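S.K.: Structural data only, the sequence is not supplied:
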């Protein structure tokens, strides 16, 4: 049993709430669910104390109260031009046009849940790389081994930019240098033999092109921090039995 001031939160409520909090262990899911219910009850009680025009029955959730409580009691500063400019200069790699990569590849497929197939696919990819190092014809090997439709064009993927392939493959492409990659690149689909023919790095964007996005990002960070601090003040002022926030390090939001 958890008690928030003079209101009880039952074990049944916690068990029902757990469905919204998948976690590695049942204990963690229970802790997360209990925390959500405690915070929701604190917000409900504060909304009632302020006589906010909201439904205050037990079926209401914390989001029903949070926005009006924020508007009434939380001061959220906005990012200044100077702060936006500082963030821009501190993170130049984030504000570039998308790079362009022209590459050929051979895909050796293997399901992510088939360990044996993954090992065999990686081994085959490594053998293909060794053949290519000995001047084997890439197009012929692509036609013979690749499971990608690009095998009909010699494995050519055309020009790739951000967002055109799966993230784990994209990350490795963007960080790679031109030429035949010495090791297979792994993705959810299997292993890729990759020869980068050309790579054009992204160009820096002017502050005017990204200032609105930076401001939105910084304002959201400040907003989340202010809300977390507000919730913490409600926790500090409450009498809570049966739940200890120190045992659960999940975000208060």
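M.R.: Now that the structure is in, tell me what you want to look at. Computed from a prediction, not measured in an experiment: that's the story for all the values here. Numbering: from 1, shown residues only.
S.K.: only C-alpha atoms for contact and neighbour calcs from this point on.
M.R.: Fine.
S.K.: Provide the contact partners of the host helix or strand of residue 194 at residue level.
M.R.: Following DSSP states H and E, one finds residue 194 within strand 190-200. For strand 190-200, contacts defined as Cα atoms under 8 Å, 6 or more residues apart in numbering pick out 99-112, 118, 121-122, 125-126, 128-129, 177-181, 183-186.
S.K.: quick one: the strands in the stretch 51-200 of the chain?
M.R.: Here the stretch 51-200 of the chain has its strands, by DSSP state E, counting those that start in this stretch, at 100-109, 156-160, 179-180, 185-187, 190-200.
S.K.: Point out the most buried one among these.
M.R.: Mean neighbours per residue, mean count of other Cα atoms under 10 Å, is largest over the strands of the stretch 51-200 of the chain for strand 100-109, with a mean of 23.
S.K.: also this one, for the comparison:
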């Protein structure tokens, strides 16, 4: 007779099907050749799920599945667990003093993003065509020399030479923040000074760019009032997560669980 690879997991007399644990294990990472790691993680997750569902049924929690957006709706079990936790987990809202104290520990954690005002001249090319790339680069190098010879004429040069629609505004791209442009472009802006023009063209998937930094606003520490709402919400979420963990911990302590050690790392 073949024995199962892993023991049955039983929670307060209810056996979790091996097939359910195997399916859940697909969502857990494990070192190569060590399926037991993923199996134990999956088993623990399903033990917690079962304990929450058992507690919800014991307390007569009503299942009211909610819409989750994009055509997805909660399952009956998901609604039971959510409603149980909504009723059982009610941490105190952090006071204004507590939020301020958290901010005051290290205000430098809360910085405004840098902002740049930049202009560019694009020499476009088909990035997959070597001849097109070489021609665009040579053209961009020539444009760079012209831009450095007459920095004040950058806008006029962009209007006449750029392959970007921004040519209509003299190459101006407006105000840019982190992730507003491609990484190769942004990394150049970080090291530039206002009024500076790149010494060499910058290559991106669009072609080659001659870049001029018009102005920049450095990162600054955000005042408490600017981050108070965000911090309050973050501390509320952290408090809820801690209280929910403690609630589950009490369920585990009072439960009869066989087949997996819930306290093992």
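M.R.: That came through fine. Since we're looking at a predicted model, the values are computed, not measured.
S.K.: one step back: now for the strands of the stretch 51-200 of the first structure, which one comes closest to residue 1 of the first structure?
M.R.: Among the strands of the stretch 51-200 of the first structure, the nearest to residue 1 of the first structure by Cα to Cα is strand 185-187 (46.3 Å).
S.K.: And the closest one against the second structure, how far off on average?
M.R.: Its aligned residues in the second structure lie a mean 7.7 Å from strand 185-187 of the first structure after superposition (mean Cα distance after the TM-score superposition for the first structure).
S.K.: who does that strand touch, helix- and strand-wise?
M.R.: Counting contacts by 3 or more Cα pairs under 8 Å, 6 or more residues apart in numbering; DSSP states H and E, strand 185-187 of the first structure is packed against helix 167-175, strand 190-200.
S.K.: Nearest to residue 222 of the first structure, out of those?
M.R.: Here helix 167-175 is closest among these (Cα to Cα), at 28.1 Å.
S.K.: buried stuff in that closest one?
M.R.: Within helix 167-175 of the first structure, the residues that qualify as buried by neighbour count (16 or more other Cα atoms under 10 Å) are 169, 170, 173, 174.
S.K.: Next: stretch 53-63 of the second structure.
M.R.: Going by 16+ other Cα under 10 Å, stretch 53-63 of the second structure has these buried residues: 53, 54, 55, 56, 61, 63.
S.K.: picking that back up, so which of the helices and strands packed on strand 185-187 of the first structure comes closest to residue 233 of the first structure?
M.R.: Closest to residue 233 of the first structure of these is helix 167-175 (Cα to Cα; 39.4 Å).
S.K.: hmm, back to that, with distance to residue 44 of the second structure as added columns, please give the buried residues of stretch 53-63 of the second structure in a markdown table.
M.R.: Below are the buried residues of stretch 53-63 of the second structure laid out as a markdown table (distance: Cα to Cα, whole Å):
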| residue | distance to residue 44 of the second structure |
| --- | --- |
| 53 | 14 |
| 54 | 15 |
| 55 | 17 |
| 56 | 18 |
| 61 | 23 |
| 63 | 24 |
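S.K.: Show only the entries of those residues found in helices.
M.R.: In helices, judged by DSSP state H, the following of the buried residues of stretch 53-63 of the second structure are found: 53, 54, 55, 56.
S.K.: any idea what the first one aligns with in the first structure?
M.R.: The pairwise alignment with the first structure assigns residue 53 of the second structure to residue 44, based on TM-score structural alignment.
S.K.: Quick check: that match touching residue 63?
M.R.: No: judged on Cα atoms under 8 Å, residue 44 of the first structure makes no contact with residue 63 at a distance of 9.7 Å.
S.K.: now the strands of the stretch 51-200 of the first structure in CSV, with distance to residue 93 of the first structure?
M.R.: CSV is the format used below for the strands of the stretch 51-200 of the first structure (distance: least, Cα to Cα, whole Å):
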stretch, distance to residue 93 of the first structure
strand 100-109, 15
strand 156-160, 19
strand 179-180, 23
strand 185-187, 23
strand 190-200, 15
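S.K.: out of those strands, nearest to residue 227 of the first structure?
M.R.: With Cα to Cα, the closest approach to residue 227 of the first structure among the strands of the stretch 51-200 of the first structure belongs to strand 185-187: 38.2 Å.
S.K.: what's the offset of that closest one from the middle of its chain?
M.R.: For strand 185-187 of the first structure, the separation from the chain centroid amounts to 19 Å (computed by Cα atoms, centre = their mean, to the nearest Å).
S.K.: which residue sits closest to the residue most central in space within the second structure, ignoring its sequence neighbours?
M.R.: Nearest residue to the geometric centre of the second structure (Cα atoms, centre = their mean): residue 179, 12.7 Å. Nearest in space to residue 179 of the second structure, with sequence neighbours left out and distances taken as Cα to Cα, 6 or more residues apart in numbering, is residue 186 at 7.6 Å.
S.K.: For residue 167 of the second structure, see how far away that neighbour is.
M.R.: Per Cα to Cα, to the nearest Å, residue 186 of the second structure is found 20 Å from residue 167 of the second structure.
S.K.: Same check on residue 257 of the second structure?
M.R.: 69 Å.
S.K.: what do you get for residue 46 of the second structure?
M.R.: Residue 46 of the second structure is 59 Å from residue 167 of the second structure, by Cα to Cα.
S.K.: likewise residue 230 of the second structure?
M.R.: The separation that residue 230 of the second structure has from residue 167 of the second structure, given Cα to Cα, amounts to 39 Å.
S.K.: again with residue 185 of the second structure
M.R.: Using Cα to Cα, one obtains 17 Å as the distance from residue 185 of the second structure to residue 167 of the second structure.
S.K.: burial count for residue 124 of the first structure?
M.R.: 17 (other Cα atoms under 10 Å).
S.K.: Residue 16 of the second structure contacts residue 23, doesn't it?
M.R.: No: at 11.8 Å, residue 16 of the second structure does not count as touching residue 23 under the criterion of Cα under 8 Å.
S.K.: Comparing the two, which shows the higher neighbour count?
M.R.: residue 16 (17 against 12).
S.K.: That one maps to what in the first structure?
M.R.: In the first structure, residue 16 of the second structure lines up with residue 9, judged by TM-score structural alignment.
S.K.: With residue 104 of the first structure as the reference, measure out to its match.
M.R.: According to Cα to Cα, residue 9 of the first structure and residue 104 of the first structure sit 59 Å apart.
S.K.: In the biggest helix by length in the first structure, which residues are buried?
M.R.: In the first structure, taking DSSP H as the definition, the longest helix is helix 207-237. Judged by neighbour count using 16+ other Cα under 10 Å, the buried positions of helix 207-237 of the first structure are 211, 214, 215, 218, 219, 222, 223, 226, 227, 230, 231, 235.
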